[in-house]
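Chemist: Below is the sequence, then the predicted model.
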Amino acid sequence: MVATAKRKILCSIIIALCLMKKKKKKRIWCKEWLTKRHVYGSHTTILRELQDGHEKDFRDYLRMSVSTFYTLLGKLESYIMKKDTHMRQSITTGGRLEATLRFLATGCTYSALQYSTRISKQSLSRIIPETCRAIYEVLKDDYLQTPTTPDEWMRVARGFETRWNFPNCIRAIDGKHILITPPQGSGSYYYNYKGTHSIVLMAITDANCEFLYVDIGCNGRVSDGGVWDNTHISSCIATETTGLPSDRKPKGSERRLPYVFVADNAFPLQRHIMKPFSHRTQSNRERIFSYRLSRARRTVENAFGILANRFRVFLSTIYLSPSKV
C-alpha cells in the first residue's frame, strides 16, 4: 500500500510539471515578407525597369550589359535551375544569378543582401557559392586559356613588344591578397606581411590585362615567390612541358635570349623569370631596363585593379570560409 501511494504521488508531480511546462511556439516556414519575392523581388521589378531604356544604370547595378547578363543566364540555366514543389516555388534562375552578381558587385554581407533580393541569408549562403561554381564551369574553357604551343606564346610576346616595348616577354605575373576572416583555431596561418588575414590570388596576364592563368587558395602567410613555386604552371616550366618557344635574338641584340615572365622583386630570378635590378645600385642602363620591365609588369597590377573596381567584393573583407572565398 505504501509503494502504491508513493507511485501515485510521483505520477501526480510528473503530470503537474508537464502541465506547467510552456509549449514552444511553432517556427514559421518562411518570413512573410520573404514569401512576396515573386511579386516585389528585385528580379521582377527593378531589373525589368533598368533593362528597358536604362542600359547604363543596368551596367552599374550588375556590372555588365543587358545582353551579357542574358547570355550568361542562358549558359547557366541548366546548372542552377531548381524544381518547384507542392510546398513552395523555387527561386528563379534569374533571381539566383542577380543575387550572385550583386554580391560580387558590392561585397555586402548575406544579411544585408537579403533585404534587396527578398531571399533569406540561409538560402543566399547556398545559392551564391553554387552559382559561382557554375559560372566557372561554363566559362573557363572559353575565357581562361593558357598557351600551350610556341606559336601561342609568341603571339603574346608580340603584344608585349609592340605595346610595352619589352621583347621576349610572354607573361606578367603577380599575386593579390584577398582579405578574409580567419577560421577559428587558424592562428597566424593566414596572417600576411600587410598585417591582415588573406588568401592569395596568383595570376598571369597578357599585354591587354587579360587573365590567362590563375591559382587561388594559398594562405596569405606565404610570399608571392613561395606561392609561385607551388603552382602547376611553375612545375611545368621547370620540366619544360609548357611549350615555350626557343631562345631568340631580340632586335639590336647579339645574344639569343630566353622568353621570360616579368615579375617584381618578391619572385626568384630564374631562366624564365625576369625582375628589376636592385634599386640601390642601378646604373643608367639598368634603370632603363627596370623601367621597361616594370611598365610591362604593370599589366597584371592593372588587371587586378580593373577586377576589383568592377566586382568590389575584392576591395573588402569576405566573411566566408576560405574554401568558399
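Modeler: The structure has been received and is ready for your questions.
Chemist: From here on, just use CA atoms for contacts and neighbour counts.
Modeler: Will do.
Chemist: Give the buried residues for the longest helix anywhere in the chain.
Modeler: Selection of the longest helix in the chain by residue count, based on DSSP state H, yields helix 284-310. Taking 16 or more other C-alpha atoms under 10 Å as the neighbour-count basis, helix 284-310 is seen to contain the buried residues 287, 289-290, 292-294, 296-301, 303-304, 308, 310.
Chemist: residue ranges of the helices in the stretch 1-150 of the chain, please?
Modeler: 2-20, 37-40, 46-50, 55-62, 66-80, 93-106, 110-117, 121-143, 150-164 (DSSP state H, counting those that start in this stretch).
Chemist: looking at these, which is buried most?
Modeler: helix 93-106 (a mean of 21; mean count of other C-alpha atoms under 10 Å).
Chemist: Tell me what angle it forms with helix 55-62.
Modeler: 80 degrees (axes from the mean of the first three to the mean of the last three C-alpha atoms, to 10 degrees).
Chemist: Which elements pack onto helix 93-106?
Modeler: Secondary structure elements in contact with helix 93-106, counted by 3 or more C-alpha pairs under 8 Å, 6 or more residues apart in numbering; DSSP states H and E, are helix 55-62, helix 66-80, helix 110-117, helix 121-143.
Chemist: what's the angle from that helix to helix 110-117?
Modeler: What separates the directions of helix 93-106 and helix 110-117 is an angle of 130 degrees, with the same axes, to 10 degrees.
Chemist: still on that earlier bit, could you check the angle the longest helix of the chain makes with helix 93-106?
Modeler: On the basis of the same axes, to 10 degrees, helix 284-310 is oriented at 140 degrees to helix 93-106.
Chemist: helices and strands around helix 284-310, which ones?
Modeler: Here helix 284-310 is seen to pack against helix 150-164, strand 169-179, strand 198-205, strand 260-262 when contacts are counted using 3+ C-alpha pairs under 8 Å, 6+ apart.
Chemist: another one to put next to it:
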Amino acid sequence: MQILIIGKTGQLGKSIQEVATNVLYSKHGFTFVGRDEIDFSNNVNISTYFECNSFDVIVNCAAYTQVDRAEEQQELANQINHLAVGQLADIAQQSNTKLIHISTDYVFDGNATNSYIELDVPNPINAYAKTKLLGEQAVQNAMSSNALIVRSSWIYSQYSNNFVDTMLRLAQGRDELKIVSDQISTPTYAADLAITILHIINSKDFIKDFTTTTYHYSNIGQCSWYEFVKAIFAICKIKLNIVPITTDEYPTPAKRPLYTVLSKSKIITTFRITIPSWQSSLKTCLKARGCGKKWIK
C-alpha cells in the first residue's frame, strides 16, 4: 500500500518515520510530508496536493496543539484541527482512501471517575479541545466507512518540543520546580503509538472495508504531571526539589480537564496488541535520548 503520513516534523510523524524502516513494513511505500507540502491553514494548497498525488492510506498527525494559545487563535486552530481535517476526509472519501486521524483525550471534560471509553460523550472545556472534537465529527460526517479516529494523551518522544524536554531544560540551574499534581491522565510514548498505527495498517481487518470508528490509545497506567516529573528525574538521576501544586495554583489561559485516563480495552481486543506501561516506555525514551545529553533534533 502507498501510505501518506502528514505531519513529518512532529513527534508522532518522526516516530512513524523511524518505525517504518522496520522490515515488517517493507511491503508498503511511505511518503512523509510537512507544512511545506500540505499547509492545513490553506485549503487551496490541500486540494492542489491531492490533485497530483494519490494514496491507499492517509495518516493525519498534523494538528494545532498549542492549548493556551488556541484561546486567542481560535480561528487558526479551527482551520487546522477542524476545517482542514474535514477537507482531508472529503478527499479520502472521494478517492476511496483509508484515513487514520489522531485526536486527543482533551475532548472529555475530566469529570469522570473511571477511565473513558470510546462511547463516552465528549464535552471539551477549552478552545483547542473543541476544534479537535469538531475535527473528529468532520471525519465521521464525511466518511461512514474506512476511517479510524485514534485519541491519545500526553504524547512525548525522544525528539524536542514536548513536556519531557521542557522539564529537563527547566531542571538546569534550578533547585526547585512546582508541578501540578491534580491533573491525571497517561503519558504516551510516540514510538509506541507509531508501532500501533503501523500494526493496524498491517492487519487483515484494515485491508477490508470497515465502519468508521474511534479507538483510544495511551500507555498503561495513570499518573499526575507531578508523578510524571518525579519519574523523569529519578531515571535521569536529577536531584531537584519537586513541589506538588494544584491546578488552581497554576492558572493558564485554557482550562484543563482534571481526569482524562483513556480505556484501551477496545484497541487491545480488536487488534490483539500489548501496550507497555508508561513507566517502562519512559525509561525506553530517556535511554534513546541519553540522559544529560542534548535532545535529538
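Modeler: In hand now; what should we look at? Just so you know, these numbers come straight off a predicted model, no measurement behind them.
Chemist: what's the TM-score here?
Modeler: These two chains, once laid on top of each other, score a TM-score of 0.29 by TM-score structural alignment, normalised by the length of structure 2; 145 aligned residues with a C-alpha RMSD of 6.1 Å.
Chemist: so which of the helices and strands packed on helix 93-106 of structure 1 gets nearest Lys8 of structure 1?
Modeler: Distances from Lys8 of structure 1 to each of these were compared using C-alpha to C-alpha; the shortest belongs to helix 121-143, at 48.8 Å.
Chemist: packing partners for that closest one?
Modeler: In terms of contacts (3+ C-alpha pairs under 8 Å, 6+ apart), helix 121-143 of structure 1 is packed against helix 66-80, helix 93-106, helix 110-117.
Chemist: Which one, of those helices, ends up nearest to Ser198 of structure 1?
Modeler: With C-alpha to C-alpha as the measure, helix 93-106 is the member of these nearest Ser198 of structure 1 (17.4 Å).
Chemist: circling back: relative to Ile216 of structure 1, which of the helices and strands packed on helix 93-106 of structure 1 is closest?
Modeler: Distances from Ile216 of structure 1 to each of those were compared using C-alpha to C-alpha; the shortest belongs to helix 121-143, at 13.0 Å.
Chemist: Just the helices from structure 2, written as ranges.
Modeler: Secondary structure of structure 2, counting by DSSP H: helices at 11-19, 43-52, 74-78, 84-94, 127-142, 163-170, 190-202, 204-207, 225-235, 265-271, 278-289.
Chemist: for these, which one ends up most surrounded?
Modeler: A comparison of those by mean neighbour count, using mean count of other C-alpha under 10 Å, puts helix 127-142 on top with a mean of 23.
Chemist: helices and strands around that helix, which ones?
Modeler: Contact analysis of helix 127-142 of structure 2 by 3+ C-alpha pairs under 8 Å, 6+ apart lists helix 74-78, helix 84-94, strand 98-104, strand 147-152 as its packing neighbours.
Chemist: For Ala127 of structure 2, which of the ones you listed is the nearest?
Modeler: Checked against C-alpha to C-alpha, the stretch from these lying closest is helix 74-78, at 6.5 Å.
Chemist: For the closest one, enumerate the helices and strands it packs against.
Modeler: The criterion is 3+ C-alpha pairs under 8 Å, 6+ apart, and the helices and strands that helix 74-78 of structure 2 contacts are helix 127-142.
Chemist: Now do the helix it packs on against strand 98-104: the angle between them, please.
Modeler: Computed by the same axes, to 10 degrees, the angle between helix 127-142 of structure 2 and strand 98-104 is 160 degrees.
Chemist: Now do helix 127-142 of structure 2 and helix 84-94, the angle between them.
Modeler: For the pair helix 127-142 of structure 2 and helix 84-94, the angle between their directions (the same axes, to 10 degrees) equals 20 degrees.
Chemist: Next, the angle from helix 127-142 of structure 2 to strand 147-152.
Modeler: 160 degrees.
Chemist: Distance to Arg163 of structure 1 added to the helices and strands packed on helix 121-143 of structure 1, as TSV?
Modeler: Rendered in TSV, the data for these read as follows (distance: least, C-alpha to C-alpha, whole Å):
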stretch	distance to Arg163 of structure 1
helix 66-80	28
helix 93-106	30
helix 110-117	42
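Chemist: Ok, which of those helices comes nearest Ile15 of structure 1?
Modeler: Minimum separation from Ile15 of structure 1 across those (C-alpha to C-alpha) falls at helix 110-117, 43.4 Å.
Chemist: what's near enough to touch Val214 of structure 1?
Modeler: By C-alpha atoms under 8 Å, 6 or more residues apart in numbering, the residues touching Val214 of structure 1 are Leu201, Met202, Ala203, Ile204.
Chemist: Quick check: the farthest pair among those residues?
Modeler: When C-alpha to C-alpha is used, the two most widely separated members of the contacts of Val214 of structure 1 are Leu201 and Ile204, lying 10.1 Å apart.
Chemist: Out of the two, name the residue with the larger neighbour count.
Modeler: Each of Leu201 of structure 1 and Ile204 has its neighbours counted (other C-alpha atoms under 10 Å); Ile204 has more, 24 against 20.
Chemist: Would you confirm that that one contacts Lys176?
Modeler: No: with contacts counted by C-alpha atoms under 8 Å, Ile204 of structure 1 stays clear of Lys176, the gap being 11.3 Å.
Chemist: For Asp215 of structure 1, find the nearest of the helices and strands packed on helix 121-143 of structure 1.
Modeler: helix 93-106 (19.1 Å).
Chemist: and the closest one with helix 66-80, angle?
Modeler: Helix 93-106 of structure 1 and helix 66-80 meet at an angle of 120 degrees, taking the same axes, to 10 degrees as the criterion.
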